[in-house]
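>>> Output the structure for:
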Amino acid sequence: MPMLDQVTAGAPQTGTDDLDLAETGVVGVTIVWADNNGIPRSRTVPVGQFGAAVERGVGVTPLFAVFDSHDGITFGRSPLGTPSGDIRLMPVADRLVRLAGQPGFAWVPGRQVAADGSAWPYEQRGVLERQVSRAAALGLDFLAGYEMEFHLSRADGDDGDDVRPIYEGPSYGPARMLAVDALAAQLLRDLDRNGVPVGQFHGEYAPGQFEFNIAPADPVTAADRQLLARQTVHAAARAHGLRASFAPLVTLGQVGNGWHLHTSLYRAGTNLLSGGDGPAGMTADGGAYLAGLLRDLPAVVAVTAPSLSSLQRLRPGYWSGAYTFWGVENREAALRLVPATPLIGAGHANVELKPSDASANPYLALAAVIAAGLAGIEDGLTPPDPVQEDPGTWADERRAERGIRRLPTTVEEQLGTLLTNDRIRSALGEELADAFRAVRVSDAAWAADRDAADAVRSYRWLY
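Down below sits the predicted model:
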């Protein structure tokens, strides 16, 4: 996804006045957050109660922090070891959006706080806000944007197991877009009206696969928009008798769905990934940011692609970023540097993280990326030379000489890299990191007696 200068689309219609909302036909406001599996969870309040929700929140169980991907509740995190307790879900009122595709409802992201209103250590949005504040203290600002891949299946006669792709013809062609002509028109219109600015939309590689990219924004806004975009896609698909899936892998053996995460960093308005004399024109700090990501890549990916479905997607040769290396415009690289060009300008430069998908909590994913990159800057790291080939075709010895390793392929390996990495674990916080661990262990136990195809099917309609 090209990281163009931030564009302005149709702005969200914000406000907290219940009467104002009701006059526009809104009957309910859905407050949404994402759990440690990247699954959106929500509460909907009648429009007349929204003002009260803004003041006092809505009660929810703290055990959402230890829900696994299949709605099992693990008590593997001892402070969350009983069904007792309550927290409050607080709407972030200035992000309220009247949903174009669901005219009876408004949408708003939520933050979780303790019952007395104090900070709650398992709250994911706050983890990202802390990293953004840490960057600001260093004089740095970030922009983040997403490429969002998803699969469209015919819903008529769908029993929830079979997949019937909307189109199985040539990849990337206009015929694939023609197959979803009416949906595409509504989706682009609804995304714009919902305040999600889109750079492009096209048919992707796999049968029934499509992609759009969200223009860059500050990290918290980018994470909010990612959640809102999902809601918008699902509503538009349903309106046209289709079913959307953002799952990392929809069908075993096929190309999966990535949510490639693009980031760029700035000091005093200057993009640090261009205008320097480092590799591909990076400044020293820009190179250090990339080097920090590379150093902590296995731990970062444990957060950005954490599910069993993610592990099945991350395969060499599929442009999913299965090895620990970076390259300039190398689409097999886990970290792809998209450099500035004379045509588009210095603001275009960004780093794309390939191993990132829908099973990641968007706030935690961005927090892990920023934490790793900032640590690289603080430690004055220098990146190794870029790799412009596919290391998956190399002998093991050649990869070892370049320090290139396969990213973890099991839950145990993923957790090992995450929990022994002080930088990423510290960014998450001890409580949240341990809840995240408990959820991953619970998922692995659930899948222990199931084959790979069953695991893929089990994630297919979660996202």
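
>>> contacts and neighbour counts: CA atoms only from here.
Will do.

>>> Tell me which helix or strand comes right after the helix or strand containing S310, heading toward the C-terminus.
In the assignment (DSSP states H and E), S310 maps to helix 308-313. Using DSSP H and E, the helix or strand that follows helix 308-313 in sequence is strand 326-328.

>>> what's next to the helix or strand just after that next one, contact-wise?
Per DSSP H and E, the first helix or strand lying C-terminal to strand 326-328 is strand 335-338. Contact partners of strand 335-338, identified using CA atoms under 8 Å, 6 or more residues apart in numbering, comprise 2, 294, 321, 325-330, 348-354.

>>> next one: the next helix or strand after strand 335-338 to chain centre, how far?
Using DSSP H and E, the helix or strand that follows strand 335-338 towards the C-terminus is strand 350-353. On the basis of CA atoms, centre = their mean, to the nearest Å, strand 350-353 sits 13 Å off its chain's mean C-alpha point.

>>> got the contact list for strand 350-353?
Contacts for strand 350-353 (CA under 8 Å, 6+ apart): 3, 260-264, 273, 290, 334-339.

>>> Using CSV, lay out those residues together with distance to G157 and neighbour count.
Output for the contacts of strand 350-353, formatted as CSV (distance: CA to CA, whole Å; neighbours: other CA atoms under 10 Å):
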residue, distance to G157, neighbour count
M3, 40, 28
H260, 32, 24
L261, 35, 27
H262, 38, 26
T263, 41, 25
S264, 44, 25
L273, 50, 33
L290, 47, 29
A334, 38, 28
L335, 41, 29
R336, 41, 24
L337, 44, 26
V338, 43, 23
P339, 46, 23
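
>>> closest to P362 among those residues?
L261 (9.7 Å; CA to CA).

>>> Verify the stated contact: that closest one with G145.
Yes - the criterion here is CA atoms under 8 Å, and L261 meets it with G145 at 6.1 Å.

>>> Select the longest helix from this protein.
The helix spanning the most residues in the chain, taking DSSP state H as the definition, is helix 219-239.

>>> if I look at A438, how far off is Y323?
26 Å (CA to CA, to the nearest Å).

>>> to the chain's geometric centre, what's the distance from stretch 347-362?
Worked out by CA atoms, centre = their mean, stretch 347-362 lies 7 Å from the chain centre.

>>> Sequence B follows; please return its structure for comparison with A:
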Amino acid sequence: MSTFAERFGLWSAEQKAQAAEIAGRIDAGEIDVLRFAWPDQHGVLRGKTLVAEAARGALSRGVNLTTTLLAKDTSHRSVFPVFSAGGGFALEGLQGGADFVVLPDPSTFRTLPWAPRTGWVLCDAYMKDGRPCPFATRPILQRALARLGARGLEFVAGLEVEFHVFRLDQEALALGDAGQPGTPPAVSLLTQGHQYLTELRYDRVDGLMELLRHDLLALGLPLHSLEIEFGPSQFELVFGPTAGLVPADTMVLLRSAIKQICQRNGLHATFMCRPRIPSVMSSGWHLHQSLRHAEGGDNAFMPEAGSAAPLSPLGMHYLAGLKAHACGAAALASPTINGYRRYRPFSLAPDRAIWAQDNRGAMLRVLGAPGDSASRIENRIGEPTANPYLYLASQIFSGLHGITGAMDPGASADVPYETPAEHLPRSLEAALATLQADAVLVDGLGRDFVDYYCHIKQAEIARFQLEVTEWEHREYFDMF
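Purely as a prediction, here's the structure:
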């Protein structure tokens, strides 16, 4: 009897060979358990762990997960009526908490350095009839990459990721900590902050940095540098450029890896944009991106000798597309309520849709020159919680629109917080409305997906608006 992968022709010849290699490692007794990980709508990894004997067959058969996972917001609440007709999604096959199948992409296999004799593989989601799951996000990026490929181009990205790590003060959970979501962990600082890139401050956390360096390199991730950031207990990791799906796959793995490594060592890592601690500095995710020619691999953004522009004509058109759709893409680059507390003037975070040459106050920082094979665009809009498949897809769809329309990005904004320009959305609610009105992004992502995504995010906003914040209590409780 044929397996799920064989029946629907879901693997290439190379993936079949890679799956056979994983099976061989299982047969050789190298792996006790295999984690089947699937990136959900939030870019959070979910899945199941199978013992070696069961995992071998599941490599090509896939693993069943319940469709209720597609209905979850960030509190893990189901925000669709999953037991109504159509499961609340109005799509066949999703009702009643039915199953969908996650099938490994064998090329993503790793062994986890912090978990002995544990394998890990990233999966794609399919319906039982072999159709891609309509709300899976990895296929959206694959679709964007295919549009680039039709033009003989490939997407290249490097990641700069900021995050916080704290010491866990109380690892044991009290009964009162249960909830949806539960009580945040009690933590204390590792560093006081405000000593950006100082060697002394780095040396004080060398134990943490060595943990991360060792395990991330052992995973095969393209780690380039480890840095002390400006805020208290804030750090940054920089990863070298990779192509296609790899940057997004790297992002979901590294976030999960860092949190697991830290937890096992009495620490708490968070990619939340702006934690509620004194003197906090917001964390961003700066996405360096370029295109290369599929034939030859040359950087398609590098300008010709004598060019006055920092990028090639194709690069400048792509830049114009990013600028034109910056507000529509904001909900994908910054998908949390908290993330919009980052956009403020004079903060090294953008507040408007502009570009500039090598200026960190601009949303789009352009780094390029004739002969510079690293010519690229750094988009500084993102927060590190973003689902990387959606964020990267939004960049490609936007940039392709700029290329197709030969769009002009206008002049460099050398005073980024004074240049008249369209302001970025100041709230998640405003960003969702802008996304829904952006015809190019809706076409690229799919109307059904955009409606689905916005429904989940609007449910999060509705829950937030029901809460009484400390600010409100402090402002009004005594005054009135």
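
>>> sorry, back to before: so what does the helix holding S310 of structure 1 touch, helix or strand wise?
Secondary-structure packing of helix 308-313 of structure 1 (3 or more CA pairs under 8 Å, 6 or more residues apart in numbering; DSSP states H and E): helix 452-460.

>>> out of the contacts of strand 335-338 of structure 1, who's nearest L364 of structure 1?
L353 (14.2 Å).

>>> and that closest one, how many residues sit next to it?
27 (other CA atoms under 10 Å).

>>> What is the equivalent residue in structure 2 for it?
Here L353 of structure 1 is matched to N379 in structure 2, going by TM-score structural alignment.

>>> How about P298 of structure 1?
Match for P298 of structure 1 (TM-score structural alignment): C327.

>>> Could you check how far the closest residue to that match other than its chain neighbours is from C273 of structure 2?
Nearest residue to C327 of structure 2 in three dimensions, chain neighbours excluded: L424, at 5.4 Å (CA to CA, 6 or more residues apart in numbering). Here L424 of structure 2 is placed at a distance of 17 Å from C273 of structure 2 (CA to CA).

>>> what's the burial count for the match of P298 of structure 1?
Residues near C327 of structure 2, counting by other CA under 10 Å: 26.

>>> what helix or strand does it sit in?
helix 326-333.

>>> show me what contacts G62 of structure 2?
G62 of structure 2 neighbours (CA under 8 Å, 6+ apart): F4, A5, V101, V102, L103, P104.

>>> Look at the fourth one and tell me its secondary structure.
The local conformation at V102 of structure 2, judged by DSSP: H, G, I helix; E, B strand; the rest coil, is strand.

>>> In structure 1, what sits opposite it in the alignment?
Under the alignment (TM-score structural alignment), V102 of structure 2 pairs with L89 in structure 1.

>>> Let me see the contact set for that match.
With CA under 8 Å, 6+ apart, L89 of structure 1 has these contacts: I31, G57, V58, G59, V60, G110, R111, Q112, V113.

>>> from the residues you listed, which ones fall inside strands?
Judged by DSSP state E, the contacts of L89 of structure 1 include I31, V58, G59, V60, G110, R111, Q112, V113 as members of strands.

>>> The longest strand along structure 1 vs structure 2 - mean distance after superposition?
Secondary structure of structure 1 per DSSP E: the longest strand is strand 141-154. By mean CA distance after the TM-score superposition for structure 1, the fitted strand 141-154 of structure 1 averages 0.9 Å away from its aligned residues in structure 2.

>>> hang on, the earlier thing: how much distance is there from the helix holding S310 of structure 1 to the middle of the chain?
Distance, centroid of helix 308-313 of structure 1 to centroid of chain: 15 Å (CA atoms, centre = their mean).

>>> Contacts for it next, please.
247-249, 255-256, 305, 320, 357, 359, 408-411, 443-444, 455-456, 459.

>>> residue in structure 1 matching the residue nearest to C327 of structure 2?
L424 of structure 2 maps onto L407 in structure 1, by TM-score structural alignment.

>>> do the same with S290 of structure 2
Per TM-score structural alignment, S290 of structure 2 is aligned with S264.

>>> Name the nearest residue to that match, ignoring sequence neighbours.
N350 (4.7 Å).

>>> what's the neighbour count on the one you found?
N350 of structure 1: 31 neighbours (other CA under 10 Å).

>>> what's the answer for R398 of structure 1, then?
12.

>>> and what of the one 3 residues further on?
Other residues within reach of E401 of structure 1 by the criterion other CA under 10 Å amount to 8.

>>> How much space separates the match of P298 of structure 1 from H423 of structure 2?
Taking CA to CA, one finds C327 of structure 2 at 8 Å from H423 of structure 2.

>>> what touches both of those two?
Contacts common to C327 of structure 2 and H423, judged by CA under 8 Å, 6+ apart, are A353.

>>> follow-up on the earlier one: and the following helix or strand past the longest strand of structure 1, which stretch of structure 2?
The helix or strand immediately downstream of strand 141-154 of structure 1 is helix 174-178, counting by DSSP H and E. Aligned by TM-score structural alignment, helix 174-178 of structure 1 corresponds to residues 199-203 of structure 2.

>>> before we move on, the earlier item: and the residue nearest to C327 of structure 2, how many residues sit next to it?
For L424 of structure 2, using other CA under 10 Å, the count is 24.

>>> next one: the one 4 residues further on
A total of 24 residues lie near L428 of structure 2 under the criterion other CA under 10 Å.

>>> Over to M209 of structure 2?
Using other CA under 10 Å, M209 of structure 2 has 17 other residues around it.

>>> Find the nearest non-adjacent residue to it, please.
Excluding the flanking residues, the one nearest M209 of structure 2 by CA to CA, 6+ apart is L226, at 7.0 Å.

>>> Just the buried ones among the contacts of G62 of structure 2, please.
Burial by neighbour count, 16 or more other CA atoms under 10 Å: within the contacts of G62 of structure 2 this picks out F4, A5, V101, V102, L103, P104.

>>> All good on my end, thank you.
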